[in-house]
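**Q** Next one to model:
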Amino acid sequence: MTVPTRQPNTSRPYPIADHSASGQAPRSTANGWVPVIIAGVVAAFVIAIAGVISGLIVVGIRESSMPDTAPKPAASAPQASVPVIPPAAAVPSTIAARTSVASTPENLDPLVVQRGVVQVLGESYGQEDVREVKCPAGQPVEVGTVFDCTAKVDGIKKSVTITVTDLDGTYEVSRPH
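**A** As a prediction, the model looks like this:
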């Protein structure tokens, strides 16, 4: 066993490095925990902000990938555009004349209007069970033309009002009544 070279310090029973001889500054001070606490609080704050940002990104990704199943409120009645058919008697025998008749159609195609009614009732009004849609033939493509189609909605016979809104064959479909 060796003999100690200096007397133990009774006020500090644990050995502490003495930097006075080497000229180095002491590594800790009486306030040594303050920087550690501040660093911990800053780190917790940064982690919280990063968590909120990543959460918002995940929610945004989920919402953008989810289909919209709720019916969309319509500011005005939903519209559909359908091809129109000319009357059979008006079809000329030459190609040039057919082109001019096709560019100015006279009547709506009732089968296409019926498919459009099913689509609009499902997408805009949330009606899932739409069957047996029947629309009258010979409806002219004139702005303001109004006619009714019948349909079975959830097994109940109802009607919808069709209103032609432009000369291209676009029309509005009312709620079933």
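
**Q** going forward, measure contacts between C-alpha atoms and count neighbours the same way
**A** Will do.

**Q** so what secondary structure elements neighbour the top helix by length along the chain?
**A** For the chain, the longest helix by residue count, based on DSSP state H, is helix 33-65. With contacts defined as 3 or more CA pairs under 8 Å, 6 or more residues apart in numbering; DSSP states H and E, helix 33-65 has no helix or strand neighbours.

**Q** One more, so I can put them side by side:
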Amino acid sequence: MKALLRKYKSVVKFILTFLTVYIVLTIGYKLYLDLSDGTRYYPDYLTNLVAKQSQSLINTVGYKAEILPHPNEPSMKLLVNSKFVARVVEGCNSISVIILFVSFIIAFASKFKPTFIYALSGSVLIYTVNLLRIAILSIGLYNYPWREKILHTVIFPLIIYGMVFLLWMFWVNRFSKKKKQHA
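**A** As a prediction, this is how the structure comes out:
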């Protein structure tokens, strides 16, 4: 057993680091959600912010977007030209995807500064692409409501998770300390 652990030390370290960071960040995010009472920002600050920023993006491209608190669930209703097209729920704010991204980057950490800068810039990119995704999805649902399933369950998850995968591969192949150790 010791020989196996020694042989696969870097793999075990990666898995343990990834799981530790992922669990800590997920618990922190869960605490944030539990402490969000929804009185000032409904349903929580980040989801509310994403809804407002998506509304602004949609308005910028010539549609009239409106957001309203959903009366029956913790989400924001998104209307395009007065037509209800989507709900912006907690899962739409990209934080869970960012937690996954950051956990991987830290598990494959390089020196502190490049790791921090890459994790931060990658998180900003994920957040920005997510806003674009919501805006494009909403406009797509307004114009092509019969394409809802493929837009929401295939194309847009593929975009966001595909981008995360490419960011991971770029990190591993370009900056990661682990790559340099095995070169």
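
**Q** May I have the TM-score of the superposed chains?
**A** Put the two chains on top of each other and the TM-score (TM-score structural alignment, normalised by the length of the first structure) is 0.19; 56 aligned residues with a CA RMSD of 4.8 Å.

**Q** ok, back up a step: show me which residues of the longest helix of the first structure are buried.
**A** Residues of helix 33-65 of the first structure classed as buried: none (neighbour count, 16 or more other CA atoms under 10 Å).

**Q** Now do the strands in the second structure.
**A** According to DSSP state E, the second structure carries its strands in the segments 65-69, 76-80, 83-88.

**Q** Would you mind finding the most buried of the ones you listed?
**A** Highest mean neighbour count among the strands of the second structure (mean count of other CA atoms under 10 Å): strand 76-80, with a mean of 22.

**Q** can you pull out the helices in the second structure?
**A** Across the second structure, reading from the start of the chain, the helices by DSSP H fall at 2-7, 9-35, 45-60, 95-107, 112-143, 148-150, 156-174, 177-182.

**Q** Quick one: those as TSV, columns for distance to residue 79 of the second structure too.
**A** Shown next, in TSV, are the helices of the second structure (distance: least, CA to CA, whole Å):
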stretch	distance to residue 79 of the second structure
helix 2-7	55
helix 9-35	25
helix 45-60	9
helix 95-107	23
helix 112-143	8
helix 148-150	15
helix 156-174	19
helix 177-182	47
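
**Q** which stretch among these comes nearest residue 80 of the second structure?
**A** The stretch from the helices of the second structure with the least distance to residue 80 of the second structure (CA to CA) is helix 112-143; that distance is 6.6 Å.

**Q** picking up where we left off before, next structured bit after the longest helix of the first structure?
**A** strand 79-81 (DSSP states H and E).

**Q** tell me what the helix or strand following that following strand is packed against?
**A** Per DSSP H and E, the first helix or strand lying C-terminal to strand 79-81 of the first structure is strand 84-85. With contacts defined as 3+ CA pairs under 8 Å, 6+ apart, strand 84-85 of the first structure has these neighbours: strand 107-108.

**Q** So which elements touch the strand it packs on?
**A** For strand 107-108 of the first structure, the packing partners by 3+ CA pairs under 8 Å, 6+ apart come out as strand 84-85.

**Q** Could you pull out the buried residues of the next helix or strand after the strand it packs on?
**A** Later in the chain than strand 84-85 of the first structure, the nearest helix or strand by DSSP H and E is helix 95-103. Of the residues in helix 95-103 of the first structure, residue 101 count as buried by neighbour count, 16+ other CA under 10 Å.
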